[in-house]
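Chemist: this one's structure only:
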């Protein structure tokens, strides 16, 4: 019995290695689809989007959560890159800034064709999986990026955008942001229209920001897994997805310091007796299911919405009024814009 003090720790290590080995085996055929990564924002801040600067080389980029070796080590097979611009661009140059961030995503694919494949649909994601590349898609972070214009929304769609978050940390003329709930910001739209209410069959993509995970500056991988467990309990394993927010947050849980650590999270789920099918769902299959369902339901035959949001609902300090003076009555309500968003964007929260 005296030898048991070292025996059980050794067993625990062996079991941990077994879960990690199983996770890597699963991820070789079902790599991660991550719903949110802000590497393009870092490329703007650090290099003003000059990707040919030797320091910006994505094979050796330092001091970021994301580079090509880390993506490979993390078995990341598809990434929604965030085209993000801060809220202080609203009513100013938000559209220009968003276009520049979409451009830098496209240039990443052009500069590193052996690694990135820019795609716009689920078929493209599966193609990238087969070719061993990282499927690269565009997500736009914050409704302020479209400047309350359906025309801008449609243009961004044609440039490859496949989701738009309704708000970031500022209200738009048609949706309130999360700070309203904290009392820091005032409600303008009283939340959302009926379009904003939750329905079954959608996906919750878990953010890794430590403050969101634990309500403190420190968090750990186990607490992230607790969130996944909770979503599974409430909505089912098919509702769980990943949206790490790497390179968009300042604090990350221990054990998930960069994109290379996804296998450790998959191993933790296996340790918690998630089935292999459930883990594959979290990694990729749940998102592909939702994405494919949206593609099947989307209609590109319906005439586009044309009536603009009333000029009086927009802040006009840096805005011209072309088109408004000669137009008939304009009574577009916020709910109309939101309904149009549902029709025009392959929103990942769709059934």
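Modeler: Sure thing, it's come through. Here the structure is a predicted model, which is why all the values come from computation and not from measurement.
Chemist: Please count neighbours and contacts with C-alpha atoms only from this point.
Modeler: Noted.
Chemist: which residue ranges form the strands in the stretch 51-200 of the chain?
Modeler: Counting by DSSP state E, counting those that start in this stretch, the stretch 51-200 of the chain has strands at residues 76-84, 116-118, 134-141, 161-164.
Chemist: Including mean neighbour count, could these go into TSV?
Modeler: Output for the strands of the stretch 51-200 of the chain, formatted as TSV (neighbours: other CA atoms under 10 Å):
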stretch	mean neighbour count
strand 76-84	27
strand 116-118	24
strand 134-141	27
strand 161-164	24
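Chemist: how about those strands in TSV, adding distance to residue 260?
Modeler: As requested, the strands of the stretch 51-200 of the chain are exported to TSV (distance: least, CA to CA, whole Å):
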stretch	distance to residue 260
strand 76-84	8
strand 116-118	16
strand 134-141	14
strand 161-164	25
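Chemist: Among those, which comes closest to residue 186?
Modeler: For residue 186, the closest of the strands of the stretch 51-200 of the chain is strand 134-141, at 20.6 Å, according to CA to CA.
Chemist: Just want the angle from the closest one to strand 76-84.
Modeler: 30 degrees (axes from the mean of the first three to the mean of the last three CA atoms, to 10 degrees).
Chemist: which other residues reach strand 134-141?
Modeler: Applying CA atoms under 8 Å, 6 or more residues apart in numbering, the contact partners of strand 134-141 are 36, 76-85, 98, 102, 105, 109, 115-120, 124-125, 128-129, 160-168.
Chemist: go on, stretch 161-172?
Modeler: Under CA under 8 Å, 6+ apart, the answer for stretch 161-172 is 87, 120, 137-144, 148, 175-179, 187-188, 345-348.
Chemist: Restricted to buried residues, select those residues in ChimeraX.
Modeler: Selection of buried members from the contacts of stretch 161-172 for ChimeraX, criterion 16 or more other CA atoms under 10 Å:
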select :87,120,137,138,139,140,141,142,143,144,148,175,176,177,178,187,345,346,347,348
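Chemist: Just give the number of residues close to residue 181.
Modeler: If you count neighbours by other CA atoms under 10 Å, residue 181 ends up with 12.
Chemist: And it, how close does it get to residue 190?
Modeler: For residue 181, the distance to residue 190 (CA to CA, to the nearest Å) stands at 11 Å.
Chemist: same deal with residue 148?
Modeler: As judged by CA to CA, residue 148 and residue 190 stand 17 Å apart.
Chemist: do you know which of the strands of the stretch 51-200 of the chain lies nearest residue 238?
Modeler: That would be strand 76-84 among these, by CA to CA, at 18.4 Å.
Chemist: Below is structure B, check it against A:
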């Protein structure tokens, strides 16, 4: 989070810090390099590099706790040494600033996946948000295909979270490597443009790719927004009182939630809803094609109990209660991601079993 250092205790301020990553049993943490569409040409690329600099600085200050890694082999060595392995992915193709050579640049800086769009489309790939609204052209352009091909060549995983359905299928026709969907859920359980339909899940499985499930309540539970709307409507006077104190924006929602903890505790879905999404993906695509992509510090609400990165053991517990086998849980908790990372790194195509 901006203005915060994750080697400090950020409990109550952010979802993530080094101590809570360790408590949650995290061996590898993928850090998203992110800026929105307001960072235009001349700003997005440099800001992305500054964020990578920041992660490297944290690792340098904490050499016994965190290690930036560039390969599966380095990851294994870091874990063996008792350090958390850190990997970077760029979330938004606009940070390439229309330059094919910046794919190579980011790869050399350690970036191992690129999310082709954020909610904003690029000139060469359409986002889910824009495709649903009917804003402009859909799918990949010829330059977009060149981006995907270059990523395949250098060993960078193509990430299809946030992209539109036309872009999704265009990429699957173009990529020779298994793809990633880093933080999306199942549309059959929660209809949302950010989630994957069953047809997309089946196509992803054929490609050998993996969808990592987002913990955001809105993507997991279609009734969540109505509960929030009812809560907000019942507390208009309290909202006005906070606004009179100068509290606005996201801080206002956070302050309101703190003021009524018993009520807000009932807004979020239970962990079982997340496990339902895992069950669905396993049923449709198979156990080799699902993982966890929390989007911590990018979301405002997660299932009850999953308040931060220290809570991952609760997911393991819930999976055991659903009779998942140890080897399958290991795939969900990172084994599937490791498989596609290796497949992209060594230049091989992994087909679904």
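Modeler: Arrived safely. Here the structure is a predicted model, which means the values were calculated and not measured.
Chemist: After superposition, what is the TM-score?
Modeler: Laid over one another, the chains give 0.67 as their TM-score (TM-score structural alignment, normalised by the length of structure 1), with 251 aligned residues with a CA RMSD of 2.3 Å.
Chemist: Now which residue in structure 1 aligns to residue 57 of structure 2?
Modeler: Aligning on TM-score structural alignment places residue 57 of structure 2 opposite residue 107 in structure 1.
Chemist: for residue 16 of structure 2, same thing?
Modeler: Per TM-score structural alignment, residue 16 of structure 2 is aligned with residue 66.
Chemist: The biggest helix by length in structure 1 vs strand 76-84, what angle?
Modeler: For structure 1, the helix reaching the highest residue count under DSSP state H is reported as helix 4-29. Put simply, helix 4-29 of structure 1 runs at 70 degrees to strand 76-84, going by the same axes, to 10 degrees.
Chemist: whereabouts in structure 2 does helix 4-29 of structure 1 align?
Modeler: Mapped onto structure 2 using TM-score structural alignment, helix 4-29 of structure 1 spans no residues at all.
Chemist: Show me what that helix packs onto, helices and strands only.
Modeler: Contact analysis of helix 4-29 of structure 1 by 3 or more CA pairs under 8 Å, 6 or more residues apart in numbering; DSSP states H and E lists helix 262-271, helix 276-280 as its packing neighbours.
Chemist: repeat that for 6 Å
Modeler: In terms of contacts (3 or more CA pairs under 6 Å, 6 or more residues apart in numbering; DSSP states H and E), helix 4-29 of structure 1 is packed against helix 262-271.
Chemist: In structure 1, what stretch matches the helix or strand containing residue 148 of structure 2?
Modeler: Assigned by DSSP states H and E, residue 148 of structure 2 belongs to helix 142-154. The aligned range for helix 142-154 of structure 2 in structure 1 is empty, by TM-score structural alignment.
Chemist: before we move on, what about stretch 339-347 of structure 2?
Modeler: Using TM-score structural alignment, stretch 339-347 of structure 2 corresponds to residues 289-297 of structure 1.
Chemist: Which stretch of structure 1 lines up against stretch 304-321 of structure 2?
Modeler: Alignment note (TM-score structural alignment): stretch 304-321 of structure 2 is matched to residues 254-271 of structure 1.
Chemist: buried ones in that stretch?
Modeler: Residues of stretch 254-271 of structure 1 classed as buried: 256-270 (neighbour count, 16+ other CA under 10 Å).
Chemist: residues in contact with it?
Modeler: When contacts are defined by CA atoms under 6 Å, 6 or more residues apart in numbering, stretch 254-271 of structure 1 is touched by residues 19, 20, 23, 65, 66, 70, 71, 73, 74, 220, 221.
Chemist: Residue 282 of structure 2 -> structure 1?
Modeler: By TM-score structural alignment, residue 282 of structure 2 lines up with residue 232 in structure 1.
Chemist: And the match of residue 57 of structure 2, how far from residue 248 of structure 1?
Modeler: 20 Å.
Chemist: Neighbour count: those two, which is higher?
Modeler: Shown here are residue 107 of structure 1 and residue 248; by other CA under 10 Å, residue 248 has more neighbours (19 against 16).
Chemist: and that one, helix, strand or coil?
Modeler: coil (DSSP: H, G, I helix; E, B strand; the rest coil).
Chemist: quick one on the thing from earlier: centre of the chain to the helix holding residue 148 of structure 2, how far?
Modeler: With CA atoms, centre = their mean, to the nearest Å as the basis, helix 142-154 of structure 2 stands 21 Å off its chain's centre.
Chemist: which helices and strands does the helix or strand that it is followed by pack with?
Modeler: Next along the chain after helix 142-154 of structure 2, taking DSSP H and E as the criterion, comes strand 157-159. For strand 157-159 of structure 2, the elements it packs on are strand 111-115, strand 180-184, judged by 3+ CA pairs under 6 Å, 6+ apart.
Chemist: so can I have a markdown table of those showing distance to residue 256 of structure 2?
Modeler: Formatted as a markdown table, those follow (distance: least, CA to CA, whole Å):
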| stretch | distance to residue 256 of structure 2 |
| --- | --- |
| strand 111-115 | 33 |
| strand 180-184 | 27 |
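Chemist: where's the most centrally placed residue in structure 2 relative to residue 8 of structure 2, distance?
Modeler: Central residue of structure 2 (CA atoms, centre = their mean): residue 183, 3.7 Å from the mean position. Distance of residue 183 of structure 2 to residue 8 of structure 2, computed by CA to CA: 26 Å.
Chemist: what does residue 126 of structure 2 give?
Modeler: With distances taken as CA to CA, residue 126 of structure 2 is found 38 Å from residue 8 of structure 2.
Chemist: Residue 184 of structure 2 now?
Modeler: Distance from residue 184 of structure 2 to residue 8 of structure 2, counting by CA to CA: 29 Å.
Chemist: So which of these two has more stuff around it?
Modeler: For residue 184 of structure 2 versus residue 8, neighbours defined as other CA under 10 Å are more numerous around residue 184 (26 against 11).
Chemist: right, and that one touches residue 214 too?
Modeler: Yes. Under the criterion of CA atoms under 6 Å, residue 184 of structure 2 makes contact with residue 214 at 5.0 Å.
Chemist: Give the residues shared as contacts by those two.
Modeler: Counting by CA under 6 Å, 6+ apart, nothing touches both residue 184 of structure 2 and residue 214.
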